[in-house]
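Asks: Got a predicted model here, sequence first, then my questions.
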Amino acid sequence: MNNMNSHIRVNQSHDLSGLNSEANNKTCPDGSPEEIRGVIFDLDGTLYQMKWYFRPVLALMLMPSSLRLQHYMSIRKKHMGDDRKSAAALLDAMASELARKTGEGDTMKMLVWIRSKFYPAFERAMNLVRGSRPGLNPMLRTLRERGIRLGVLSDFSRVAQRLRGLGIAPDQFDTLASTEDAGCLKPCPRPLLALAREWGVPCEKIMVIGDRQDTDGEAASLAHMHFLRISDLRVIPEGAYSWTTLKEHLLTLPGANGSAKHKPSVTNDHS
């Protein structure tokens, strides 16, 4: 794999030499930690560690309709990058496909299941992985004190509720957003670009943190933002970093010293 010019100057003790890798972000603009003014976190698999038992327990919570979960996740994967412009249009498309795939043929019934069964169970399941990112809350406080804007962009809705389930205070972030609520799924870059406009921060001064290159990384690339990938595998893949290493690197970001703290806002997040 060919290397690109270094995009971010790194403290070598953090073992982040892989920032040069094409696997990391093919179009990541040149930049340095001193230039980063905003950090956008993915949620699932990023702000918590995805445990092997998470999906099976979630399926049990959805009994007796747990088979729908497998179909629904498969459908969401099929719609990666889809941009329907509105949450209603996107959910209707996925619910319609779910109705066909399950043989139930009732789109409205599937919409009700997604909203009244899937999401409440998903929220409760956050307790299974609560506290799986040690040092996260202190790190967020430090970054905010340095004037760095913080956001969460999840492919799923109910971001604030799920953060609370993880023991992460939503008001530690300037913006909470969901691609689903915006009518699209990653790697569609539209929500990232909207967030940059809301903050008034150039895209090249924003870093995206996520666990998937094909969604988080590609969206960051399309938005011309920096990207760092987190991995919880025993053997960390090339171009990815452990939580400990990633956290240490983020704590090297000096931010805009003396910047006023910003009042958090919630974007496209349903109660």
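Replies: Done, it's in. Numbers count the residues shown, from 1 in each chain.
Asks: going forward, measure contacts and count neighbours with C-alpha atoms only.
Replies: Fine.
Asks: first to last residue in stretch 220-231, what's the distance?
Replies: 17 Å (C-alpha to C-alpha, to the nearest Å).
Asks: want to compare, so here's the second one:
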Amino acid sequence: MNKLDWINLKAIILDVDGTLYHQSKLRKKMLFQLLKYYLFQPLRIKDLFILYHFRKEREQLAGQEYENLEEALYQVCADKLNLPVKRIKSVISKWIFEEPNKYLTDYIYPGLIPFLALMRKEGIKIAVYSDYPASEKLKAMQLHADLIVASTDPWVNSLKPKPKGLFYILNTLSYSTSQCVFIGDRDELDGQCARKAGVPFLLISRKRKQADQFYNQLIESYTNYKTRNNAG
């Protein structure tokens, strides 16, 4: 893990999926839920194609900017499958924005909650920047952030690695790039976004054991910093 500049740090910016919880574990859980559900709903099996293509098309749109990004994401999928946008929205809402929230607390990374509590106690702001809307996910995990930003927000409307969302956070909090750090799990998106904005970046490993140690290591790093600072 790269060292943090604790002396100047004023805000921590967090990605959500794969950064606050084990996304791979949740996906396995949701695959089981999907199969169980559609086993008894064979006439709606096309919903699985909607989910597959929505994720696939969204990945291909990385770095794109639209006048209305949220609607564009649905429309691209609808055009691909020749289905009404209303049905696309219904399936995505259920299986991406609602059902997974029921299980999020089971997969939160060890150390995340005490780390955020420590940062809040020390007066360091917590911001969240995700390509997907994150407010309901944070609520489900009982996590609080000072600022929550999504790529689909009207004032952003661009996907990572475009840095527009990070610039919005910096401007809203009135902090410089050197006073913040962005934490994410995808270097090609989160990391590139941070570099384009000039914000320091920390990458969470996708290896389970390393990811489990990440936030506890940050706590240890900050504790050591405070110890040295007080001793001096």
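Replies: Yes, it's here. Worth saying up front: this structure is predicted, and the values here are computed from it rather than measured.
Asks: where along the stretch 101-250 of the first structure do the helices fall?
Replies: For the stretch 101-250 of the first structure, the helices defined by DSSP state H, counting those that start in this stretch occupy 107-113, 119-125, 136-145, 159-165, 179-182, 190-199, 218-222, 243-250.
Asks: Would you check the span in the second structure matched by the third one?
Replies: Residues 112-121 of the second structure are where helix 136-145 of the first structure aligns, taking TM-score structural alignment as the criterion.
Asks: Could you dump the helices of the stretch 101-250 of the first structure into JSON lines and include distance to Y48 of the first structure and mean neighbour count?
Replies: Below are those laid out as JSON lines (distance: least, C-alpha to C-alpha, whole Å; neighbours: other C-alpha atoms under 10 Å):
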{"stretch": "helix 107-113", "distance to Y48 of the first structure": "25", "mean neighbour count": "17"}
{"stretch": "helix 119-125", "distance to Y48 of the first structure": "12", "mean neighbour count": "18"}
{"stretch": "helix 136-145", "distance to Y48 of the first structure": "9", "mean neighbour count": "17"}
{"stretch": "helix 159-165", "distance to Y48 of the first structure": "10", "mean neighbour count": "21"}
{"stretch": "helix 179-182", "distance to Y48 of the first structure": "19", "mean neighbour count": "25"}
{"stretch": "helix 190-199", "distance to Y48 of the first structure": "21", "mean neighbour count": "19"}
{"stretch": "helix 218-222", "distance to Y48 of the first structure": "20", "mean neighbour count": "24"}
{"stretch": "helix 243-250", "distance to Y48 of the first structure": "10", "mean neighbour count": "18"}
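Asks: Mind putting those helices into TSV with distance to L91 of the first structure?
Replies: Below are those laid out as TSV (distance: least, C-alpha to C-alpha, whole Å):
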stretch	distance to L91 of the first structure
helix 107-113	7
helix 119-125	13
helix 136-145	32
helix 159-165	17
helix 179-182	8
helix 190-199	17
helix 218-222	20
helix 243-250	32
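Asks: Quick one: closest of the ones you listed to D232 of the first structure.
Replies: Smallest distance to D232 of the first structure across the helices of the stretch 101-250 of the first structure (C-alpha to C-alpha): 7.3 Å, for helix 243-250.
Asks: Report the buried residues of stretch 54-62 of the first structure.
Replies: L58, A59, M61, L62 (16 or more other C-alpha atoms under 10 Å).
Asks: wait, the last one sits on P120?
Replies: The reference is to L62 of the first structure. No: counting by C-alpha atoms under 8 Å, L62 of the first structure sits too far from P120 to count as a contact (9.6 Å).
Asks: On the three-state scheme, the most centrally placed residue in the second structure is what?
Replies: In the second structure, the residue lying closest to the centroid (C-alpha atoms, centre = their mean) is V16, at 2.2 Å. On the three-state scheme (DSSP: H, G, I helix; E, B strand; the rest coil), V16 of the second structure is labelled coil.
Asks: quick one: it from E67 of the second structure, how far?
Replies: Counting by C-alpha to C-alpha, the separation of V16 of the second structure from E67 of the second structure is 24 Å.
Asks: Pull up the aligned stretch in the first structure for the helix or strand hosting A72 of the second structure.
Replies: Using DSSP states H and E, A72 of the second structure falls within helix 69-81. Aligning helix 69-81 of the second structure against the first structure (TM-score structural alignment) gives residues 90-102.
Asks: Which residue of the first structure sits opposite S130 of the second structure in the alignment?
Replies: Using TM-score structural alignment, S130 of the second structure pairs with S154 in the first structure.
Asks: for its match, what are its contacts?
Replies: S154 of the first structure is in contact with D42, L43, D44, A177, S178, T179, counting by C-alpha atoms under 8 Å, 6 or more residues apart in numbering.
Asks: Could you do P84 of the second structure as well?
Replies: Going by C-alpha under 8 Å, 6+ apart, the list of residues near P84 of the second structure reads A78.
Asks: how about 10 Å then?
Replies: By C-alpha atoms under 10 Å, 6 or more residues apart in numbering, the contact set of P84 of the second structure is Y74, Q75, C77, A78.
Asks: rewinding a little: show me which pair in the buried residues of stretch 54-62 of the first structure is furthest apart.
Replies: Using C-alpha to C-alpha, the buried residues of stretch 54-62 of the first structure span at most 6.5 Å, a distance reached by L58 and L62.
Asks: which residues do these two both contact?
Replies: In contact with both L58 of the first structure and L62: L69, F118, A121, F122, using C-alpha under 10 Å, 6+ apart.
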